[in-house]
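[1] this one's sequence-less:
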């Protein structure tokens, strides 16, 4: 979650960043919303870059993730969301 919040803080001029979390028995869903819908994040960085790996890490650790925008024809907000699903533990 801190990576997605940090991205919103560092890569937008949004006056507000909102974090919503939904938890149930099977999964955790995290939504990070900012007020700058025009710049949708994409994972990827040059191989030797010092930054730009955050969403690659999010992608590798979550079961799924994505972005959505709100506001109809005039978009007003963007949300980056991800889902963590509980896995059954193997008992030794």
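    That came through fine. Here the structure is a predicted model, which means the values were calculated and not measured. Numbers count the residues shown, from 1 in each chain.

[2] For the rest of this, base every contact and every neighbour count on C-alpha atoms.
    Will do.

[3] Give the buried residues for the one helix or strand residue 9 maps to.
    According to DSSP states H and E, residue 9 maps onto helix 2-11. The neighbour-count check on helix 2-11 (16 or more other Cα atoms under 10 Å) flags 4-5, 7-8 as buried.

[4] what's it packed up against?
    Of the remaining helices and strands, those touching helix 2-11 by 3 or more Cα pairs under 8 Å, 6 or more residues apart in numbering; DSSP states H and E are strand 17-23, strand 27-34, helix 54-61.

[5] and the comparison structure, right after this:
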């Protein structure tokens, strides 16, 4: 299941915290893999640690985004130093 940007996939009653965590998941995934590849990987990469589901399926089933991100990082061999995203001090200013 692919969730288009802006789709609210949180369980009923999830509140703002769940939404922030899901948006953080996508920020990290797109930052590490690029926007297009991140969407492709999360839709197709079956991850054993997620019960042999894709990240999209796990998120839709209510698995916490942090758990999904950690499992995806392990499956994709993302180095620990890159799992929290780019260092804000190293980001280029927009403009």
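    Looks like it arrived, so ask away. Just so you know, these numbers come straight off a predicted model, no measurement behind them.

[6] What would you report as the TM-score here?
    TM-score for the superposed pair, counting by TM-score structural alignment, normalised by the length of structure 1: 0.26. Supporting figures: 44 aligned residues with a Cα RMSD of 4.6 Å.

[7] follow-up on the earlier one: nearest to residue 69 of structure 1, of the helices and strands packed on helix 2-11 of structure 1?
    strand 27-34 (9.1 Å; Cα to Cα).

[8] got the angle between the closest one and strand 17-23?
    Counting by axes from the mean of the first three to the mean of the last three Cα atoms, to 10 degrees, strand 27-34 of structure 1 points 170 degrees away from the direction of strand 17-23.

[9] Skipping its backbone neighbours, what lies nearest residue 80 of structure 1 in space?
    In space, not counting the residues next to it along the chain, residue 80 of structure 1 is nearest to residue 67; the distance is 4.5 Å by Cα to Cα, 6 or more residues apart in numbering.

[10] Can you spell out which helices and strands pack onto the host helix or strand of that neighbour?
    Element membership of residue 67 of structure 1 [criterion: DSSP H and E] is strand 64-70. Using 3+ Cα pairs under 8 Å, 6+ apart as the contact definition, the elements that strand 64-70 of structure 1 packs against are strand 77-85.

[11] Compute the inter-axis angle for the strand it packs on and helix 2-11.
    Direction vectors for strand 77-85 of structure 1 and helix 2-11, defined by the same axes, to 10 degrees, enclose an angle of 160 degrees.

[12] now the residue nearest to residue 70 of structure 1 when sequence neighbours are not counted: how far from residue 28 of structure 1?
    Of all residues beyond its chain neighbours, the one nearest residue 70 of structure 1 is residue 77 (5.3 Å), with distances taken as Cα to Cα, 6+ apart. According to Cα to Cα, to the nearest Å, residue 77 of structure 1 stands 22 Å off from residue 28 of structure 1.
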